[in-house]
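Visitor: Sharing a model that was predicted from the sequence below.
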Amino acid sequence: MTLWSVLILAVPVADWYLPPDIHLAHLLVIPLALAATFADTRRTAVTALLALAALVVAGAERHTLTTENVLVQMLSLVLFSALLLIATRLREQHQRHLARVRQVSEAAQSVLLRPLPRRAGAVSLASTYVAAETEARIGGDLYALVHAPGPTRLIIGDARGKGLGAIGDIETVLGAFRFNAHRHSTLSGLASALESDVRWDLGQSHRGDPDEWPGERFVTAAVLEIPDDQLCARLISFGHLPPLLLHGGHVTPLEVSTPAPPLGLGTLTETEYAPLTFRFAPGDRLVLYTDGVTEARDSMGGFYPLAERVTAWADQRPDALVHRIGADLRAHTGGPLDDDMALIVLQREEARVRARISENRWVS
């Protein structure tokens, strides 16, 4: 029995014991309003019938059922119930529409930002993504992975701005990365093609928006390549935050001496995409992240100490490390994040020796 049903039944019972000049019939609108707010149309209709029956019983108890006052109360209750039923029906229709829109939106977002696999080539990995926008699954951060012939290639990035307004730029970068990741034999070739495609697409979008200045739209990104048959990894940074290399319990930020400009700004400077190559042996881990992690603040305004936490949890597998950082980040902020956040942890597994891949399998 619902709360509003109990309230309705309490009215005729209370009327039986109250003095003749005290009536509680006007309180029947309270359970009706509760039902219309929290229940569906059918339950609201049942509640309205119960309220009307309670009013009839209360009038019969006092022998006032046919008086003008009670008849007016009954008519008012019927009209009020009808209005509430209409409002409830409209609310249900609106909720169904929102549910369909949300379902379509989630499907589209899932296609755009696909979940990363737990294993790709020579690495195992775990990831998490939190959008700052309520009800959104993606915001202004991005990541994608392609296991090309030979290496595993991965991108993580942060579009200018945050939330749903950056989704168009995210779609541009992810589409360009997925298209080019398996078509170039070198990471430098991939980086050059990625910048060219993103710059062209953003330029086309700019032509349709005369109020937008060139250079206002860009994406910082880090592109990583991990060969299956070599104990190394290669990194090209488009102005993105340095990944953290965890080796032997020590954390080293992978600072690129000459990072490329953010994607979309490649025409501003003469750019040579020379990757940073570093040793990545079995058991080593890489932590890639966006500024939603490191710039998350606590109540005193302090930034989240990611490198310190990674060092403290150096023995954790990727999935456990991602889980611990995510929980600790929420505890650090004490509430929802103000910015979108993406976090990826990769671990190099035992090397699998493969025959050298023929150059004719690449399309340059």
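Guide: That came through, no problem. Just so you know, these numbers come straight off a predicted model, no measurement behind them. Numbers count the residues shown, from 1 in each chain.
Visitor: Please make it C-alpha for all contacts and neighbour counts, starting now.
Guide: Noted.
Visitor: Please look at Ala45 and Leu85 and confirm they touch.
Guide: Yes. Ala45 lies in contact with Leu85 (C-alpha atoms under 8 Å); the separation is 6.8 Å.
Visitor: most remote residue from the chain's center?
Guide: Relative to the centre of the chain, the most outlying C-alpha is that of His63, 61.8 Å out, by C-alpha atoms, centre = their mean.
Visitor: Put this next to the previous one:
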Amino acid sequence: MSHAPDHGRDHWPRRLVAVTPVLPILIVSALVLFDLIGGSGMTWVPLLATCPALAATTCGPRCVVLVGLLAVALSVVLGVRGGAPGTELAIALAALTVVTLACGLTSVLRGRRERVLAAVRSVAEAAQHALLQPIPATVGPFRVAVRYSAAAAEARIGGDLYALVSTPYGVRLIVGDVRGKGLPAVGTAALVLGVFREAAHDEPDLLAVVARIERSLARNLGSDDFVTAVVAGYPGEGQLEVVNCGHAPPLLVRDSVVVPVDPDRPAPPLGLRTLSGETPTLQVLPFADGDQLLLYTDGVTEARNHAREFYPLAEGLARHTSDEPTRTVTALHDELLAHVGGRLHDDAALLLLHKPKAAGAPVPRSPSTTARMDCCSPQIG
């Protein structure tokens, strides 16, 4: 109960600053000071019209009208004090009145647009939570951290996708990137995630999950559309299964050493299998206590700085690796933004999977990989 009054006292000064037309008041004060010093009469009066115009950029219509009335009153004082002709003073007051009314209307329209934008943002946030469902910090034996940034800041969502679910067949996850941008890319991402979440619970074989997604995309995508993705699963045997469909290789961290998990045989992106005739492979990685796996989209590795240099993700991960996935991912994201100068030009997603080290755990094996060919027929799933 005692925190509510404190909360109000902490924030009312900031609210007062937000609605106070500081710049117009400073301009008015400067003009009055110049007139008092120089006695210039009507010389500075036209500049008072800037006061309601500036107030309209940040304040509501009531505040704009008050600033306009203040400017009109000061115009009368300055004109009378300087002995200005009545006609000249009347013209100046009429101009100030018209400018004030126009700025008040502008403020009303700006307020309406801001309310519409706020409503659109709330819808975008709801869509983001429905599409990219929040991932808990702990899933099964793993600690997880996710960071996602859409290139269109107002949209909040884009063509990158991720999901992590706990199933009867262990923890399964996907990170992918839809070709293209805008609403079509968002629709494709929603399709992929919906099929993945359903198939991950139904299919005991990870390659069958990928096959389900492939068939769904083949029915719904155009000939030029596709999705790159990495689908991974942890069946609970100290091993991690990885299927890479034309996506950037995940980064395996073991004993502070970063190793890219390159596919043994390149596979086409999802949606293009019928054109290439190639099928993905299933890689099996030893994944012991203390190991980490970073999955990401090309918006991270293809981010360029002013010198047109790509962001070195593997080096950044080696610098920032810690036992706290959230700290690692946050540090990577902050460094990425600093690399590009504060604004990303493509959607970017980071998902870090960490298996905490247990007391007395054996020394993990080297990060070698083995592969199993796709044994699934097209009819599976």
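Guide: Looks like it arrived, so ask away. Please read these numbers as outputs of a predicted model, since none were measured by experiment.
Visitor: on that earlier part again, now do the same for the residue farthest from the centre of structure 1: helix, strand or coil?
Guide: coil (DSSP: H, G, I helix; E, B strand; the rest coil).
Visitor: what about Ile213 of structure 2, how many neighbours?
Guide: By other C-alpha atoms under 10 Å, the residues close to Ile213 of structure 2 number 22.
Visitor: same deal with Arg113 of structure 2?
Guide: That count, for Arg113 of structure 2 with other C-alpha under 10 Å as the rule, works out to 12.
Visitor: Looking at the alignment, what corresponds to it in structure 1?
Guide: Matched to structure 1 by TM-score structural alignment, Arg113 of structure 2 sits across from His94.
Visitor: same thing with Gly180 of structure 2?
Guide: Counting by TM-score structural alignment, Gly180 of structure 2 lines up with Gly161 in structure 1.
Visitor: Val322 of structure 1 sits in which helix or strand?
Guide: Using DSSP states H and E, Val322 of structure 1 sits in helix 318-333.
Visitor: what's that helix packed up against?
Guide: Applying 3 or more C-alpha pairs under 8 Å, 6 or more residues apart in numbering; DSSP states H and E, we find helix 318-333 of structure 1 packed against strand 123-130, strand 341-348.
Visitor: At which residues are the strands of the stretch 151-300 of structure 2 located?
Guide: Taking DSSP state E, counting those that start in this stretch as the test, the strands found in the stretch 151-300 of structure 2 are 160-167, 170-178, 227-234, 239-245, 251-254, 257-260, 282-286, 292-296.
Visitor: Next, format these as TSV and append mean neighbour count and distance to Val72 of structure 2.
Guide: Formatted as TSV, the strands of the stretch 151-300 of structure 2 follow (neighbours: other C-alpha atoms under 10 Å; distance: least, C-alpha to C-alpha, whole Å):
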stretch	mean neighbour count	distance to Val72 of structure 2
strand 160-167	23	55
strand 170-178	24	58
strand 227-234	25	62
strand 239-245	23	69
strand 251-254	22	66
strand 257-260	16	68
strand 282-286	21	76
strand 292-296	25	59
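Visitor: Would you format those strands as TSV with distance to Ala303 of structure 2 included?
Guide: Putting these into TSV (distance: least, C-alpha to C-alpha, whole Å) gives the following:
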stretch	distance to Ala303 of structure 2
strand 160-167	15
strand 170-178	15
strand 227-234	18
strand 239-245	21
strand 251-254	17
strand 257-260	18
strand 282-286	28
strand 292-296	12
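Visitor: Mind checking the ones you listed for the one nearest to His201 of structure 2?
Guide: Taking C-alpha to C-alpha, strand 160-167 is the member of the strands of the stretch 151-300 of structure 2 nearest to His201 of structure 2, at 5.3 Å.
Visitor: Where in structure 1 does that closest one align, residue-wise?
Guide: Taking TM-score structural alignment, strand 160-167 of structure 2 hits residues 141-148 over in structure 1.
Visitor: Contact partners for the residue opposite Glu171 of structure 1 in structure 2 once aligned?
Guide: Applying TM-score structural alignment, one finds that Glu171 of structure 1 aligns to Ala190 in structure 2. Contacts for Ala190 of structure 2 (C-alpha atoms under 8 Å, 6 or more residues apart in numbering) come out as Leu131.
Visitor: Ala190 of structure 2 and Thr100 of structure 2, how far apart?
Guide: As judged by C-alpha to C-alpha, to the nearest Å, Ala190 of structure 2 and Thr100 of structure 2 stand 49 Å apart.
Visitor: Repeat that for Thr43 of structure 2.
Guide: As for Thr43 of structure 2, its distance to Thr100 of structure 2 is 20 Å (criterion: C-alpha to C-alpha).
Visitor: out of those two, which sits in the busier spot?
Guide: Thr100 (28 against 15).
Visitor: which residues touch the more buried one?
Guide: By C-alpha under 8 Å, 6+ apart, the residues touching Thr100 of structure 2 are Ala49, Pro52, Ala53, Val64, Val65, Gly68.
Visitor: what about 7 Å?
Guide: Neighbour list for Thr100 of structure 2: Pro52, Val64, Val65, Gly68 [criterion: C-alpha atoms under 7 Å, 6 or more residues apart in numbering].
Visitor: Map the second one onto structure 1.
Guide: Structural alignment places Val64 of structure 2 opposite Thr44 in structure 1 (criterion: TM-score structural alignment).
Visitor: ok so, going back, with adjacent residues omitted, what lies nearest to the match of Gly180 of structure 2?
Guide: Nearest non-adjacent residue to Gly161 of structure 1, counting by C-alpha to C-alpha, 6 or more residues apart in numbering: Gly140, 6.6 Å away.
Visitor: aligned partner of Val310 of structure 1 in structure 2?
Guide: In structure 2, the residue paired with Val310 of structure 1 is Leu317, using TM-score structural alignment.
Visitor: now the angle from the helix or strand hosting that match to strand 292-296?
Guide: Using DSSP H and E, Leu317 of structure 2 falls within helix 313-320. Helix 313-320 of structure 2 runs at 140 degrees relative to strand 292-296, counting by axes from the mean of the first three to the mean of the last three C-alpha atoms, to 10 degrees.
Visitor: In helix 313-320 of structure 2, which residues are buried?
Guide: Leu313, Ala314, Gly316, Leu317, His320 (16 or more other C-alpha atoms under 10 Å).
Visitor: And for stretch 102-112 of structure 1?
Guide: Buried residues in stretch 102-112 of structure 1, counted by 16+ other C-alpha under 10 Å: Glu106, Gln109, Leu112.
Visitor: before we move on, back to that, residue contacts, the match of Val310 of structure 1?
Guide: Residues counted as contacts of Leu317 of structure 2 (C-alpha under 7 Å, 6+ apart) are Leu332.
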